[in-house]
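Undergrad: dropping a prediction and its sequence here:
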Amino acid sequence: MNDTFLRACKGEKTDYTPVWIMRQAGRYLPQYRKIRADMDFLTLCKTPEKAAEVSIQPVDILGVDAAILFSDILIPAEKMGLKLRFLENKGPKFGNPVRTLNDVKKLRVITPDEDVPYVLETIKILRKELKVPLIGFAGAPYTLATYMIEGGSSKNFLTTKKLMYAEPEIYTSLMEKVTETTIAYLSAQVIAGAQAVQLFDSWAGSLSPSDYKTYAFPYAARVVKALKQTGVPVIYFVNDCAGIVDLASAADSDVLGICWRIDLKKAVSTLKGRASVQGNMDPCLLYSPKSTIEKEAAKILKKGAAARGHIFNLGHGILPDTPVDNVKFLVDTVHQKSTWKQQA
């Protein structure tokens, strides 16, 4: 097995910089769109053979150094008791969002073997077929809770913040259940065969640094601490992280994933060798000419070289109409331009 990704997570020497891409199994790939033409998104997530197939596609097509489980961060929330739908071109919607203490009391902490057997079966299939490491994942408690409170995506998270500030008992009760579920969910993924896990805090940047420290960080840190006990590398991805990278690093994850809004050199300096770093090309750069992609990739590789370990990635998920040829070019460029490590 190619374990370059795992070694970079642990800060061990690698011959080149490993690369994978958030949302690498997705709509930009014609092979994915062909499968999606026959089934809706949620059905695909819950069909292990097909979910495994789309998880493998970017490994075969792009040559990335890790696969990530094809699923969705909202799957656990559905099994906690919310009615989840994915509306075409509108995203996820919960029919019964969490707004009251009674709503929270109705939720339950999931039992993964019983509630999400299809996720665990997908992992088992992938482990038999992959020759690169498999990453499991979940939404960080704050990010998952925002969807559960808002009833879907949000531009300003007003309902979440109203609950957070005005109804702290409700907010805290919800976060406790979400945190317990997230720990159980990720732990089950590791038992099923995931060789690393990523915690997505996609909306952490919606909070001020002080609010992040109070309302989001403690719960994410609990998940990281619990998962580190499994022995697999834990990646904590924090979107819009420029103002909170130092706080986020205190979660003590093996890898801190960062967005493109912070200079990688600054992030590496802030980490002071406490963790490896993952990132951080702007996804929009993949629409650029290849000469620009090559130049920007080289800049990121140079800055990442000072880190304990560097995993090349985008600063957020790849966009749906990204040219596949440009993505393949990026992966090849990262591999070719980081082979200097062999002589280091």
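TA: Received, thanks.
Undergrad: okay, CA-based contacts and neighbour counts for the rest of this
TA: Will do.
Undergrad: can you get me a residue count around Val223?
TA: Other residues within reach of Val223, judged by other C-alpha atoms under 10 Å, total 25.
Undergrad: setting aside sequence neighbours, what's the nearest residue to it?
TA: In space, and not counting its chain neighbours, Val223 is closest to Ile183: 5.6 Å by C-alpha to C-alpha, 6 or more residues apart in numbering.
Undergrad: ok, that neighbour - contacts?
TA: Ile183 sits next to Val223, Ala226, Leu227 when contact means C-alpha atoms under 8 Å, 6 or more residues apart in numbering.
Undergrad: gap between it and Ala242?
TA: 26 Å (C-alpha to C-alpha, to the nearest Å).
Undergrad: do Val104 as well
TA: From Val104 to Ala242 the distance is 32 Å (C-alpha to C-alpha).
Undergrad: and the residue nearest the centre of this protein?
TA: Nearest to the mean C-alpha position of the chain, by C-alpha atoms, centre = their mean, lies Phe200 at 4.1 Å.
Undergrad: so that residue sits against Val234, correct?
TA: No - between Phe200 and Val234 there is no contact under C-alpha atoms under 8 Å: 10.9 Å.
Undergrad: contacting residues for Arg108?
TA: Met80, Gly81, Lys177.
Undergrad: ok so, going back, tell me the SS of the residue nearest to Val223?
TA: Ile183 carries the three-state label helix when classified by DSSP: H, G, I helix; E, B strand; the rest coil.
Undergrad: if we can go back for a sec, okay, the contacts of Ile183 in JSON lines with secondary structure next?
TA: Output for the contacts of Ile183, formatted as JSON lines (three-state DSSP):
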{"residue": "Val223", "secondary structure": "helix"}
{"residue": "Ala226", "secondary structure": "helix"}
{"residue": "Leu227", "secondary structure": "helix"}
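Undergrad: quick one: Ser288 from Thr181, how far?
TA: Taking C-alpha to C-alpha, one finds Ser288 at 41 Å from Thr181.
Undergrad: so these two - more neighbours on which side?
TA: Thr181 (23 against 12).
Undergrad: which ones are touching the spatially closest residue to the more buried one that is not a sequence neighbour?
TA: In space, and not counting its chain neighbours, Thr181 is closest to Val109: 5.0 Å by C-alpha to C-alpha, 6+ apart. Shown in contact with Val109 (C-alpha under 8 Å, 6+ apart): Met80, Lys177, Val178, Glu180, Thr181.
Undergrad: take a look at this one as well, against the first:
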Amino acid sequence: MSLPTIEADVQVLPADHPLQSGRTSASPLVTTYQGTRGAVTPIWMMRQAGRSLPEYRALRVGTDMLDACLDPAMASEITLQPVRRHGVDAGIFFSDIVVPIKLAGVDVSIVAGKGPVLPHPVRTAADVAALPDLDEAALAPISEAVALTVAALGDTPLIGFAGAPFTLAAYLVEGGPSKDHIAARTMMHSDPETWQGLMRWTATITGAFLRAQLMAGASAAQLFDSWAGALSLADYTAKVAPASALALSRVHGLQYTAPDAATRTVPIVHFGVGTGELLGAMHDVGADVMGVDYRIPLDEASRRLGGTVPLQGNIDPAFLAAPWPVLEAHVLDVLDRGRAAPSHVLNLGHGVPPDTDPVVITRVVSFVHDVAGDAAARGSDADAGTSATTSAETSTS
């Protein structure tokens, strides 16, 4: 697959951007993304905002999902809710991967219990040619929502969010969710020219969507490839990776001056579901940090990445409903395995299930900040030759 590349747009972030002003540049999340391991592992969770929170459900009554995403005040409030409740180390911008598709003018809706539905699937070269260009002025509600959120977050960083080109393309071709994405994968091989045109379109709109969030004040970016795990490494590398690289090229080169006077760029995270075999290829598209799902241990993920890449992950969401001692042991195991990487941001290996008790999330965050942080310090003492008490002897239940 040969897509035209866009050179990184080297640009200094404005003086009032949270990274440039120093509000978030020394935060545990940002420094960890940049490879510096702190005393305590920072934590946030994918889908931390949403159906698991009663305040979210109350706010969303009578409002369609995509309407909520495009209402700046509502999207900002939803983003802030889990930060207030749980004390996580970052907000993740509340949105949906199909928002840029809708903003471009494509007919798409989110059906409760099913997900995104497109009544007119994109199956032919004519369909791809008819896809509308995204007028970046349409991204104004996104920029406004980010600005509102960043103003309220203070020194807590906001992470920008966008769906990867393959996942967007899969929805467009399938017309909705699919178990195997056979229609999309068939187009990939049977009509490569049309596939390339579709991937160019999805890369363009999702890159613009992510860039709008960063320029409005987000301190990091995450590209989320929900369905890349359906691909072989060969297909991902040849048919998908160039489009992901094209999308991320829109957010490379956004520079700021860190507290140590070094010039740095906004960190980029890349995450996929079921992508343990694709980690190296996904990193190579231009990511600084690799998100890891719950199917592969973090120490093995780090080995596959050469031991040089900061990681994010990877508590199994199923453990959130387990008895606390079981969940606690799992969290400590993930933290321990995460020490194989240069640095580690604790997260789930996917998203918070909608029926999760919010009290559990708050407890995990507190545990990681307090007890697990103490355990890490004790581990460092033990490495230095001093005696240490095991986490099992000191952790609370």
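TA: That came through fine. Given the structure is predicted, the values throughout are model-derived calculations rather than measurements.
Undergrad: what would you report as the TM-score here?
TA: Scored against TM-score structural alignment, normalised by the length of structure 1, the superposed chains reach a TM-score of 0.96; 343 aligned residues with a C-alpha RMSD of 1.5 Å.
Undergrad: returning to that earlier point: next up, identify which helix or strand the equivalent of the residue nearest to Thr181 of structure 1 over in structure 2 is on.
TA: Counting by TM-score structural alignment, Val109 of structure 1 corresponds to Asp133 in structure 2. Assigned by DSSP states H and E, Asp133 of structure 2 falls within no helix or strand.
Undergrad: burial measure for the aligned residue in structure 2 for Lys265 of structure 1, as a count.
TA: Using TM-score structural alignment, the equivalent of Lys265 of structure 1 in structure 2 is Asp299. Using other C-alpha under 10 Å, Asp299 of structure 2 is surrounded by 19 other residues.
Undergrad: let me see the contact set for Asp299 of structure 2.
TA: Applying C-alpha under 8 Å, 6+ apart, the residues contacting Asp299 of structure 2 are Arg337, Gly338, Arg339, Ala340, Ala341.
Undergrad: doesn't Gly307 make contact with the last one?
TA: Spelled out, it's Ala341 of structure 2. Yes - applying C-alpha under 8 Å as the test, Ala341 of structure 2 and Gly307 come out as touching, 5.6 Å apart.
Undergrad: show me what Met175 of structure 1 aligns to in structure 2.
TA: In structure 2, Met175 of structure 1 lands on Met199 (TM-score structural alignment).
Undergrad: same question for Leu130 of structure 1.
TA: Using TM-score structural alignment, Leu130 of structure 1 lines up with Leu153 in structure 2.
Undergrad: can you tell me how far its match is from Ala218 of structure 2?
TA: Taking C-alpha to C-alpha, one finds Leu153 of structure 2 at 11 Å from Ala218 of structure 2.
Undergrad: more neighbours, the two?
TA: Ala218 (29 against 20).
Undergrad: how near is that one to Leu103 of structure 2?
TA: 20 Å.
Undergrad: circling back to that earlier point, show the buried residues in the contacts of Val109 of structure 1.
TA: Met80, Lys177, Val178, Glu180, Thr181 (16 or more other C-alpha atoms under 10 Å).
Undergrad: for those residues, give me CSV that also has distance to Val255 of structure 1.
TA: Below are the buried ones among the contacts of Val109 of structure 1 laid out as CSV (distance: C-alpha to C-alpha, whole Å):
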residue, distance to Val255 of structure 1
Met80, 28
Lys177, 25
Val178, 22
Glu180, 22
Thr181, 22
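Undergrad: identify the farthest-apart pair in the residues you listed.
TA: Met80 and Glu180 (11.0 Å; C-alpha to C-alpha).
Undergrad: please enumerate the strands of the stretch 151-300 of structure 2.
TA: Ranges of strands in the stretch 151-300 of structure 2, per DSSP state E, counting those that start in this stretch, are 158-163, 220-225, 254-257, 263-265, 268-272, 289-291.
Undergrad: average offset of the last one relative to structure 1?
TA: Between strand 289-291 of structure 2 and its aligned stretch in structure 1, the superposed structures give an average distance of 0.4 Å (mean C-alpha distance after the TM-score superposition for structure 1).
Undergrad: just checking, what packs against that strand?
TA: Helices and strands touching strand 289-291 of structure 2, by 3 or more C-alpha pairs under 8 Å, 6 or more residues apart in numbering; DSSP states H and E, are strand 268-272, helix 279-284, strand 311-315.
Undergrad: which of these sits most buried?
TA: Most buried of those, by mean neighbour count (mean count of other C-alpha atoms under 10 Å): strand 311-315, with a mean of 29.
Undergrad: what range in structure 1 matches the next helix-or-strand element following that strand?
TA: Using DSSP H and E, the next helix or strand after strand 311-315 of structure 2 towards the C-terminus is helix 324-338. Per TM-score structural alignment, the counterpart of helix 324-338 of structure 2 in structure 1 is residues 290-304.
Undergrad: ok, back up a step: from the contacts of Arg108 of structure 1, pick the one nearest Tyr219 of structure 1.
TA: Out of the contacts of Arg108 of structure 1, the member with the shortest distance to Tyr219 of structure 1 (by C-alpha to C-alpha) is Lys177, at 10.4 Å.
Undergrad: which residues touch that closest one?
TA: When contacts are counted by C-alpha under 8 Å, 6+ apart, Lys177 of structure 1 is found next to Leu107, Arg108, Val109.
Undergrad: redo that, cut-off 10 Å
TA: Met80, Val104, Lys105, Leu107, Arg108, Val109, Ile110, Pro141, Ala145 (C-alpha atoms under 10 Å, 6 or more residues apart in numbering).
Undergrad: compute the distance between the nearest residue to Phe200 of structure 1 once chain neighbours are set aside and Glu294 of structure 1, please.
TA: In this structure, Phe200 of structure 1 finds its nearest non-sequential neighbour in Gly139, 4.7 Å apart by C-alpha to C-alpha, 6+ apart. Distance, Gly139 of structure 1 to Glu294 of structure 1, by C-alpha to C-alpha: 31 Å.
Undergrad: with neighbour numbers in mind, choose between the two.
TA: Set Gly139 of structure 1 next to Glu294 and count neighbours by other C-alpha under 10 Å: Gly139 wins out with 27 against 17.
Undergrad: just give me the match in structure 2 for that one.
TA: That one, Gly139 of structure 1, aligns with Gly163 by TM-score structural alignment.
Undergrad: verify the stated contact: its match with Ala170.
TA: No - with contact defined as C-alpha atoms under 10 Å, Gly163 of structure 2 does not count as touching Ala170 (11.1 Å).
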